[in-house]
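Enquirer: coordinates only, sequence not included:
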C-alpha cells in the first residue's frame, strides 16, 4: 500500500501539467483571433485616405490677398531732424569803460531789424546796420574810403541817405545825425536835453539846436557804436538786462540769424536726384508741411553720431509753418512722386517670367472652389509701402495668390 501512493501522486501531477498546457494553447489561440478581429475592424473604421502622410504634410497651402483700391505712395522718404538756425552774438567795444547796460528793451523772442537800437551801454547807444560793415575808425566830414562807402550803403538801405560816393559829405553827416537822433542821441553820444528830443522821420534832417547852425566839423560818427547784422531781421535768443555787465562770455544780445530748418542726410545715389528748389513734404507728427530744398551740401564722412552722406537742408514754403519747427524734433521728409489711388496688390503677389509680369488671380468669392487661380498679365505703375499700383484685367475684390 505504501508503495502505490507515490506513484498515484506522480500520475496526478503529470495530468495537471498536461491540462495546464492545453488551456495555455487555447488561451493563446483565442488571443490571436481577437487581435485579428480588432485589426480588421480598425481597418474598416479608419479610412486610410485620411491618414496624413509625410509627403502630404509638406504640401504648399495657397494664400490669397484681395485686390483693393488704395493710395500707393512711391515717394522716397528720408529720416531728418529739425535744427535751430545759427545764433550770432552782438559784441560791443566800450573803449575801456565799465560795460554796464543802462537801457534794454529787447527780450527773447523779439525781432531785431536793421536800424534798431540794440541797447545802451555806459550811456552810449549801439545800433545794428546792414552787414558787411567794415568800419575801423571814427568818420568825420571829408573822409574817404571803402569804409565810408559801406556806411553810406547801410544808411541808404535803412532809408536815411539817397546816394553813395565814398566821400563823407555834409549829406552823409546829416543822415547819420538824423539816424542817431531817432533814438534821442547826438553823434557825439551826448544825451539830448529833455524836451529837445525830436521825432525824426527816416531821410529827414533834425533841426539844429540853434537856428542856422550846422553840424560841427569836429563831430564824428563813432564806428564802435555801429554793429553789422548779416540779415535784415533776426530773432532775439537772449539779451542782457539793465544793470548787467557786457563781457566776452555775456554779449549784449544773441540773435538767431536764420529760421529753424530741417536737415536729412542722403547717400550719394540719392543726392544725385535731389536739387535746390525741389518741392518735398515734411511730416511733423501728424501734420504734412510743404517744404522746399534750399541746399544740398557736399559729401561728409561719418562721425559724431552722423552717418556719411550729403546733408540736405529743407525749409517750409509757408512762413506760418515755421512755428512748427521745434529744434531736435525727428521728422520724415518725402520726396517727389505719386500718391494717387489705384488698383493695388501686395508686392509679394507680383510674378515675372520670360513672358512678362503677371499675377495668379481668381475672382472674388471663389475661395471655396479650390485653387482655380489663372495667370493675368499686369503692368506695375509704381510701388511703395509694400504694395504695387497695377493695371490689367483685374477688378476690385479679385484675389491674387501671394504664396
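Expert: Done, it's in. Computed from a predicted model, the values in this text were never measured in an experiment.

Enquirer: from here on, contacts and neighbour counts on C-alpha atoms
Expert: Noted.

Enquirer: wait, residue 83 sits on residue 264?
Expert: No: counting by CA atoms under 8 Å, no contact exists between residue 83 and residue 264, whose distance comes to 10.2 Å.

Enquirer: Let me know the secondary structure of residue 242.
Expert: Judged by DSSP: H, G, I helix; E, B strand; the rest coil, the three-state class of residue 242 is coil.

Enquirer: Name the helix or strand for residue 25, please.
Expert: Assessed by DSSP states H and E, residue 25 sits inside helix 4-45.

Enquirer: helices or strands up against that helix?
Expert: Contact partners of helix 4-45 among helices and strands, from 3 or more CA pairs under 8 Å, 6 or more residues apart in numbering; DSSP states H and E: none.

Enquirer: The nearest residue to residue 222 once chain neighbours are set aside: how many residues sit nearby?
Expert: Ranked by CA to CA, 6 or more residues apart in numbering and with sequence neighbours excluded, the top spatial neighbour of residue 222 is residue 138, at 4.8 Å. If you count neighbours by other CA atoms under 10 Å, residue 138 ends up with 13.

Enquirer: can you check residue 117 too?
Expert: By other CA under 10 Å, neighbour count at residue 117 equals 21.

Enquirer: Relative to residue 176, how far out is the residue nearest to it when sequence neighbours are not counted?
Expert: Leaving out its chain neighbours, the residue that sits closest to residue 117 by CA to CA, 6+ apart is residue 127, at 4.6 Å. Distance of residue 127 to residue 176, computed by CA to CA, to the nearest Å: 11 Å.

Enquirer: same question, residue 245
Expert: According to CA to CA, residue 245 stands 28 Å off from residue 176.

Enquirer: try it against this one:
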C-alpha cells in the first residue's frame, strides 16, 4: 500500500525534472539556428600594403638568327659572261664600304660604290644626268669633298674616280684625267653601303648564284624569340633582359617587337609576337640556331605593393579601399571604419602582388579591404 506522502514527493520530483529540462532546452541552441541567424553577417577580410620584392617572371626560349646576307655580285639579274675569279682582296670578317676593292672577275675589278647611284652606263667628260649628280654625291660621302654636285661630269669628278682605282692599287682607266671613264661594270653595291664578308671565293673558282664572289652580311646576328601577347606587351624596345646559354651569360636589350603573328602549322610556335634582341658581344661567337634562355634581370629591391585580390577597378582605373593607414590608431568602435577609395598606379605584377607607385595616402602597413 502506497503512502500518500510518497506519492506527493514523487510528483514534486517529476515536476522539478520537467522544469529543469525545459530550462536547459531553452539555453541550448541548435547549430542550424545559429547559421540561419548569421547568414547575413559579413566577415571583413583585410590585407596590408607592404614593402617587398615584386619580380615579374619571364622565361622565354630564343635562338640566334643570322643577319641579312647579300651576294656580291648579284647574278640573279641574269647577267652572263666570264665567271672565273682572277683576284680576291678580302676575306671572312673584313668590312666593306664604298671605295673598297673586293676582287676581280675575269680581270674586271669589283669596287663598292654608294647604293643610291644608278649603274647602267659608262660616264665620260661632259656627260650629264641625274645619275651623274648621284655619283658626285656618293664621291663626296667617300671623302672627295672637292667634287661639286653639278650633274655634269667635270675633270674634278674624273680625278676622284681615278683616285678610287689608285687607292685600290689598280690601273686607272684612261691615260689622262680628261679621258678617264667611269666604267659602271667595275662597281658593285651593298644595301646600306656597308657590310661584313662572311664568305669569299678563291682565285680560279667560278662565281655563280650559289657561289658569289663574296657573301656579305649587311645586318648583325640577333636573338629571336616568340612571346605570347601579354609577354610581348611587357617587352617594349629598350627593355633590359638577361640571356643565358650553355657556355655563358650576359645582358642585352629588346630591339624590336613584331606585329601579332599566327602560330605555325607544326605547332612549334604559338600565336604571338616575335621579339628581336640585340646579340651582346659576349655571345658574338654563338652559331645561328644556338638556343638562349631569356629572362628579366633580378633587381632585388623592395617596393610598395598590395595583394592583387585587394585591387578593384572602375571607370577611373584601379583602386583599393583603405580601412586604416599604418599611422592611424585602431578603431575602438564596434563597427568597422568606412573604407576610403584610393586610386593606384600598377607598375608590375608577380606572385599575387602588384607593385604600385608610392602614395603618401597609402604607406606600407596600410590596411586595405579585400572585396
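Expert: Everything's here; your move. Bear in mind that the values here come from a model prediction, so they are computed numbers and not experimental data.

Enquirer: Now compute the TM-score of the two chains, please.
Expert: Remark: TM-score between the superposed chains equals 0.61 [TM-score structural alignment, normalised by the length of structure 2]; 274 aligned residues with a CA RMSD of 4.0 Å.

Enquirer: hang on, the earlier thing: compare residue 245 and residue 176 of structure 1 (neighbour count), which wins?
Expert: Per other CA under 10 Å, whichever of residue 245 of structure 1 and residue 176 has more neighbours is residue 176, with 22 against 17.

Enquirer: right, and the helix or strand after the one helix or strand residue 380 of structure 1 maps to?
Expert: Using DSSP H and E, residue 380 of structure 1 maps to strand 374-384. Counting by DSSP H and E, the next helix or strand C-terminal to strand 374-384 of structure 1 is strand 387-392.

Enquirer: ok, and what's touching that next one?
Expert: Strand 387-392 of structure 1 is contacted from outside by 72, 342-347, 376-383, using CA atoms under 8 Å, 6 or more residues apart in numbering.

Enquirer: before we move on, what about stretch 174-184 of structure 2?
Expert: 119-125, 155, 158-159, 161-162, 172-173.

Enquirer: Show me what residue 164 of structure 1 aligns to in structure 2.
Expert: Matched to structure 2 by TM-score structural alignment, residue 164 of structure 1 sits across from residue 149.

Enquirer: typo on my end, it should be residue 267 of structure 1
Expert: Match for residue 267 of structure 1 (TM-score structural alignment): residue 228.

Enquirer: neighbours of its match, just the number please.
Expert: For residue 228 of structure 2, the neighbour count with other CA under 10 Å is 17.

Enquirer: all helices for the stretch 51-200 of structure 1, in order.
Expert: Using DSSP state H, counting those that start in this stretch, the helices found in the stretch 51-200 of structure 1 span residues 54-57, 146-157, 170-181.

Enquirer: Can you add distance to residue 222 of structure 1 and give these back as TSV?
Expert: Listed next are the helices of the stretch 51-200 of structure 1 as TSV, based on distance: least, CA to CA, whole Å:
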stretch	distance to residue 222 of structure 1
helix 54-57	95
helix 146-157	11
helix 170-181	10
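
Enquirer: Out of these, flag the one nearest residue 97 of structure 1.
Expert: With CA to CA as the criterion, residue 97 of structure 1 lies closest to helix 170-181 of these, at 20.8 Å.

Enquirer: Mean deviation, the closest one versus structure 2?
Expert: Its aligned residues in structure 2 lie a mean 0.9 Å from helix 170-181 of structure 1 after superposition (mean CA distance after the TM-score superposition for structure 1).

Enquirer: on that earlier part again, return the residue of structure 2 aligned against the residue nearest to residue 222 of structure 1.
Expert: Per TM-score structural alignment, residue 138 of structure 1 is aligned with residue 122.

Enquirer: helix/strand/coil for the residue nearest the centre of structure 2?
Expert: By CA atoms, centre = their mean, structure 2 has its centre lying nearest to residue 254, at 3.4 Å. Classification of residue 254 of structure 2 using three-state DSSP returns strand.

Enquirer: show me what contacts it?
Expert: Residue 254 of structure 2 neighbours (CA under 8 Å, 6+ apart): 235-241, 275-278.
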